[in-house]
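Q: Need a 3D model of the sequence below.
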Amino acid sequence: MDGMVIARLESHGHNFEIILEADSVNDVKEGKANILDHMPSEMIFSDSKKGEKASTEAMNKVFSTEDVALIAHQILEKGQVQLTTEQRREMLEEKRKQIIATIVRDSMNPQTKTPHPPQRIENAMEEAGVHIDPIRPVTVQVKEVVEALRPYLPISFERVQLAVKLGATDYGKCYGDLKGLTKILKEEWQNDGSWIGVVELPAGLQEELFNKLNEKTKGSVETKLLK
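A: The predicted structure follows:
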């Protein structure tokens, strides 16, 4: 079936398979999607190509349950996912972009205290010969990629604290960005109606936050790097 993959697990002399939407594999493995929502048939197979279902006896013997969702997750986690060449290429490219975006967002150059541009991260990955797995979670691979990059790039994962001051009419416009990009540590309202807060965020998100706050306040926001 187009757009589908088969995940297979062999255990205790039994074969178990599920059919899953190819573009959902990463989200399901990272807990961002319900596996049953992406299985065209909520069924555990012994041979999916022949349409043969796994027996309840085999499922209970190997998984100690007949719950399709629980078994499907174990098949996906412990088994192998069969990808076509095109599916593998697309998933590799998407995973590479996610890893680079995560590193840019959460890391910084400790020498300049600024984020590395995406192209610099990508170039360093090529120089270091980094291997990306199309299936393994981004969070796991980011740690490995960063370690591989250290000989080629000064990099650290740091969080910064900023003091932010917003006018009385600007707080409502900016609250969503503050809540989405930062952790608000302290906040208080001044007698003139302005809002002052101390926020914490990944160093790589500073520029994005500044751009959004400046745009929505027409440049009237005041910020100060604390640490």
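Q: Please make it C-alpha for all contacts and neighbour counts, starting now.
A: Noted.
Q: residues near residue 45, how many?
A: Residue 45 has 19 neighbouring residues, counting by other Cα atoms under 10 Å.
Q: Tell me which residue lies nearest the centroid of the protein.
A: In the chain, the centroid-proximal residue (Cα atoms, centre = their mean) is residue 138; its distance is 5.4 Å.
Q: To check against the first, give me the structure of this:
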Amino acid sequence: MVSLDAAVLARMEKGGKRYEILVDPYLVDDFKADPSSVNPDDFFAMDEVFHDARGGERPTEESIEAVFGTQDIVVIAQMIFQKGSLQLTTVQRKAMVETMRQQIIHQIHTQAVDPKTKSPHPKTRLELALDESRYSVDPFKRLEEQVKDAIAKLKPLIPLSFESVRLAIKIPGAAYGGVHQILRPYQQKQGWLEDGSWACVIECPAGMKPDLIGQVMRRSSDAEVKEL
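A: Take a look at the predicted model:
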């Protein structure tokens, strides 16, 4: 359950009264898209409806029923988001914007490379270019959409190429558990060899290559990696 200090107010007004709930701001987008995908215990700071959450003023059960037609906090939250708004303090909004900004930069850093060097752009360079582009980060817009929008803004400023690489990786059998967990999302082929070692072929964004190889080598210093 999100703490009261980290929670934000979602609020709607009806009949001259405010109806408020306290929620985790980072799960709002997921909740709006599909409430069933979010655990209520993670989403709500308290499973209660307020007239004034900060002052602790609560409506009666009868008034809640009259306004929402239910006592179900999940259904009530859906209605509040449909008809009301999210109330962020300046500090909360600033923190959420910066968190989203770093996620956008990380995604571009891992997905794109400089076409000349075939290596990822340093994150600092991406940050400076994003600032120069004056891209406005929306803390509630989906990450995938913002990455696409940010890339469109960055392309006139820095060269970006979205390529994939195929790697053949071989490790001792004893390292299988940890390495397989890392590589599973990118595997195209995998199998055990006669000498007891395990090998696979993966395909991943070119920008992720150094990080993936680094993770594999930390778990198996005897790993063999070959680009196909």
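Q: What value does the TM-score take for this pair?
A: After superposition, the two chains reach a TM-score (TM-score structural alignment, normalised by the length of structure 1) of 0.79; 216 aligned residues with a Cα RMSD of 2.9 Å.
Q: one step back: ok, the residue nearest to the centre of structure 1 to residue 199 of structure 1 distance?
A: Going from residue 138 of structure 1 to residue 199 of structure 1 by Cα to Cα, to the nearest Å gives 26 Å.
Q: Check residue 109 of structure 1 too.
A: Plainly put, residue 109 of structure 1 is 20 Å away from residue 199 of structure 1 if you go by Cα to Cα.
Q: At which residues are the helices of structure 1 located?
A: 25-29, 56-63, 68-78, 85-106, 118-128, 138-149, 171-181, 206-217 (DSSP state H).
Q: These: which one's closest to residue 16 of structure 1?
A: Residue 16 of structure 1 sits nearest to helix 68-78 of all the helices of structure 1, at 7.3 Å, using Cα to Cα.
Q: and the closest one, how far from structure 2 on average?
A: Following superposition, helix 68-78 of structure 1 is found to deviate from structure 2 by 3.6 Å on average (mean Cα distance after the TM-score superposition for structure 1).
Q: starting at the chain centroid, how far to that helix?
A: 20 Å (Cα atoms, centre = their mean, to the nearest Å).
Q: Give me the buried stretch members for that helix, please.
A: 68-69, 71-73, 75-77 (16 or more other Cα atoms under 10 Å).
Q: and if you look at stretch 17-29 of structure 1?
A: In stretch 17-29 of structure 1, counting by 16+ other Cα under 10 Å, buried: 17-26, 28-29.
Q: Residue 211 of structure 1: which of those is nearest?
A: residue 26 (30.8 Å).
Q: where's the residue nearest to residue 167 of structure 2 when sequence neighbours are not counted relative to residue 57 of structure 2, distance?
A: Counting by Cα to Cα, 6 or more residues apart in numbering, residue 167 of structure 2 lies nearest to residue 227, which is 4.5 Å off, once chain neighbours are set aside. Note on residue 227 of structure 2: its distance to residue 57 of structure 2, by Cα to Cα, is 63 Å.
Q: contacts for stretch 33-53 of structure 1?
A: 6, 14-21, 24, 27-28, 54-55, 68-69, 71-73 (Cα atoms under 8 Å, 6 or more residues apart in numbering).
Q: can we see that at 10 Å?
A: 4-10, 14-29, 54-56, 58-59, 66-73, 75-76 (Cα atoms under 10 Å, 6 or more residues apart in numbering).
Q: Just the terminal-to-terminal distance for it.
A: 24 Å.
Q: centre of the chain versus it, how much separation?
A: So, by Cα atoms, centre = their mean, the centroid of stretch 33-53 of structure 1 is 25 Å from its chain's centroid.
Q: What lines up with residue 187 of structure 2 in structure 1?
A: Under the alignment (TM-score structural alignment), residue 187 of structure 2 maps onto residue 184 of structure 1.
Q: let me redo that: residue 197 of structure 2
A: Aligned by TM-score structural alignment, residue 197 of structure 2 pairs with residue 194 of structure 1.
Q: Return the residues in contact with its match.
A: 165-171, 188.
Q: Could you pick out the buried ones from these?
A: Buried among the contacts of residue 194 of structure 1 (16+ other Cα under 10 Å): 165-167, 170-171.
Q: Thanks a lot, see you next time.
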